[in-house]
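# missing the sequence, but the structure's below:
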């Protein structure tokens, strides 16, 4: 592929280090700064293909990992992979059955962009809200959530929704984000949860 990004220094580093995508360094950066994932955590990765975040997560936790994406994820040891739309009820149910206890949800997903700014931003916000709603079903109380988004119309409203569900919420740019991009990450810690949900009360 003759992309301008083939000359990107971080892209070249990802090839040398054996990561499937340059986005691996974004998760490394986020975890170093915010301590999202602990050694015993079970983690679900929404929009996981090609699997670079799963590669990084394997070095961060000894817990169970699951990645889901519309595109097949090349298998890796000790990782459950699901091919399908994480917004679809049947896929969500499958994930809930496979992962009865989840400490962390990460989501680096974004829709295919058309170049029409307003249309693309609306689709990004819709996907973010879908990811947030599913995360509420997955996470135990006190769990953490990382989600990629793009600053623009309705972004502040999205952040407010996250703040209703987590005690600590930050918006940051990862160091590996390309210059000029509106890409950002919402870092949400300590999920408020539902005190009546026994599934989320399981001790670590």
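It's in. All of these numbers come straight from a predicted model, not from anything done at the bench.
# CA atoms for contacts and neighbours, from now on please.
OK.
# what's around the closest residue to residue 150 other than its chain neighbours, how many residues?
Closest residue to residue 150 in three dimensions, ignoring its sequence neighbours and counting by CA to CA, 6 or more residues apart in numbering: residue 183, at 4.4 Å. When neighbours are defined as other CA atoms under 10 Å, residue 183 has 16 of them.
# ok, now how distant is residue 183 from residue 140?
Using CA to CA, to the nearest Å, one obtains 27 Å as the distance from residue 183 to residue 140.
# just residue 6 next, same as before
Residue 6 is 40 Å from residue 140, where distance means CA to CA.
# Equivalent analysis for residue 60, please.
From residue 60 over to residue 140 (counting by CA to CA), the distance is 19 Å.
# Who has more neighbours out of the two?
residue 140 (27 against 17).
# three-state assignment of the more buried one?
Following DSSP: H, G, I helix; E, B strand; the rest coil, residue 140 is assigned to strand.
# Any buried residues in stretch 93-108, and which?
Across stretch 93-108, burial judged by 16 or more other CA atoms under 10 Å covers 95, 99, 101, 102, 103, 104, 105, 106, 107, 108.
# list the contacts for residue 141?
190, 191, 192, 193, 194, 200, 201 (CA atoms under 8 Å, 6 or more residues apart in numbering).
# Among those residues, which one has the most neighbours?
The residue in the contacts of residue 141 with the most neighbours, by other CA under 10 Å, is residue 191 (24 neighbours).
# wait, doesn't it sit right on residue 140?
Yes. Here residue 191 reaches residue 140: they are 7.3 Å apart, a contact under CA atoms under 8 Å.
# contacting residues for the residue nearest the centre of the chain?
If you average the C-alpha coordinates of the chain and look for the closest C-alpha using CA atoms, centre = their mean, you land on residue 107, 1.6 Å from that point. For residue 107, the set of contacting residues under the criterion of CA under 8 Å, 6+ apart consists of 45, 46, 47, 48, 131, 146, 147, 148.
# then this one, side by side with the first:
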């Protein structure tokens, strides 16, 4: 979904009839969901979350997906990115979705529950893919505290862990996509990524809400190989 497809949505606004029993923050969140064209479009298209449009838009810009890829989706629940990965990889692809939480099955994907930092989970992912990954996706984000510096440190910690996982499972030429916050990636991690990947870029897809601090890191052309991290 591109920004152009939202024309015609202007002027449409839904307000909840009653706010009884809801906090102000909850009320605002619900109204935003009801009036969000991406939420409505995701529902109409059968995507599990509006986040599906973020990875679709990143793919339109960076050509992340290819047919027959082996793909790992970290922090996959509720499964919007996994659904897109399955569709883009096609019948010859292999998609493994991993989350700490239980997740409903996604047709065409292997859904695993566990912590990607555990060696046993890493082995289970590699076994399910039957080989090294071509693409590692991470839309993971920690619970926010409202304190910008703390939240930035938390998400950077997650990105570092996800990047380390990617370096262990990616095949040469592979790609890594991860959520970060504005301010980008810390200098040391960025230097390591630029060493390990041919291209490292940041982007904020149109589906990412304007008031959100999130951005996405797109690293392509992995120079190592699975098992060499």
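Nice, I can see it. Predicted, not measured: the structure shown is a model, and the values here were computed from it.
# Now check structure 2 for the residue matching the residue nearest to residue 150 of structure 1.
With TM-score structural alignment defining the correspondence, residue 183 of structure 1 maps onto residue 214 in structure 2.
# Residue 224 of structure 2 and residue 167 touch, don't they?
Yes. Here residue 224 of structure 2 reaches residue 167: they are 7.4 Å apart, a contact under CA under 8 Å.
# all helices of structure 1, in order?
Secondary structure of structure 1 by DSSP state H: the helices cover 9-17, 24-34, 52-60, 89-98, 117-138, 155-163.
# Structure 2: matching residues for the first one?
In the comparison with structure 2, helix 9-17 of structure 1 aligns to the range 37-45 (TM-score structural alignment).
# average offset between that stretch and structure 1?
The superposed stretch 37-45 of structure 2 is, by mean CA distance after the TM-score superposition for structure 1, a mean 1.3 Å from where its aligned residues fall in structure 1.
# I'd like the distance between residue 79 of structure 1 and residue 66 of structure 1.
Distance from residue 79 of structure 1 to residue 66 of structure 1, counting by CA to CA: 6 Å.
# Which of the two has more residues huddled nearby?
Set side by side, residue 79 of structure 1 and residue 66 show unequal neighbour counts under other CA under 10 Å, the larger going to residue 66 at 21 against 18.
# Please pull up the equivalent of that one in structure 2.
Structural correspondence for residue 66 of structure 1 with respect to structure 2 (TM-score structural alignment): residue 96.
# just checking, that match touches residue 71?
Yes. Here residue 96 of structure 2 lies in contact with residue 71, judged by CA under 8 Å, at a distance of 6.2 Å.
# tell me, what's touching the two both at once?
Between them, residue 96 of structure 2 and residue 71 have residue 129 as joint contacts when contacts are counted by CA under 8 Å, 6+ apart.
# what residues are up against the match of residue 183 of structure 1?
If you count contacts by CA under 8 Å, 6+ apart, residue 214 of structure 2 has them with 179, 180, 181, 182, 204, 208.
# isn't the second one right up against residue 217?
The reference is to residue 180 of structure 2. Yes. Here residue 180 of structure 2 lies in contact with residue 217, judged by CA under 8 Å, at a distance of 6.6 Å.
# For these two, indicate the residue with more neighbours.
Neighbours were counted for residue 180 of structure 2 and for residue 217 using other CA under 10 Å; residue 180 has more, 25 against 22.
# Any figure for the gap between that one and residue 218 of structure 2?
Counting by CA to CA - residue 180 of structure 2 and residue 218 of structure 2 are separated by 10 Å.
# Repeat that for residue 228 of structure 2.
Distance of residue 228 of structure 2 to residue 218 of structure 2, computed by CA to CA: 21 Å.
# same check, this time on residue 89 of structure 2
Distance from residue 89 of structure 2 to residue 218 of structure 2, counting by CA to CA: 18 Å.
# Take the contacts of residue 107 of structure 1 and keep only those in strands.
45, 46, 146, 147, 148 (DSSP state E).
# between these, which is closest to residue 30 of structure 1?
Looking at these and their distance to residue 30 of structure 1, the nearest is residue 146, at 8.7 Å (CA to CA).
# The closest one -> structure 2?
Residue-level alignment of residue 146 of structure 1 against structure 2, with TM-score structural alignment as criterion, gives residue 177.
# Could you give the separation of stretch 95-103 of structure 1 from the chain centroid?
Taking the mean of its C-alpha atoms, stretch 95-103 of structure 1 sits 15 Å from the chain's own mean (CA atoms, centre = their mean, to the nearest Å).
# do stretch 53-61 of structure 1 as well
12 Å.
# what does that stretch contact?
With contact meaning CA under 8 Å, 6+ apart, stretch 53-61 of structure 1 is reached by 19, 23-24, 27-28, 37-42, 45, 48, 65, 67, 79.
# can you pick the most crowded of these?
The member of the contacts of stretch 53-61 of structure 1 surrounded by the most neighbours (other CA under 10 Å) is residue 67, with 27 neighbours in all.
# need the contact list for it.
Applying CA under 8 Å, 6+ apart, the residues near residue 67 of structure 1 are 44-49, 51, 54, 73, 79-82.
# Just the closest of those to residue 13 of structure 1, please.
residue 51 (16.4 Å).
# Identify the residue of structure 2 aligned to the closest one.
Across the two structures, residue 51 of structure 1 finds its equivalent in residue 79 of structure 2, going by TM-score structural alignment.
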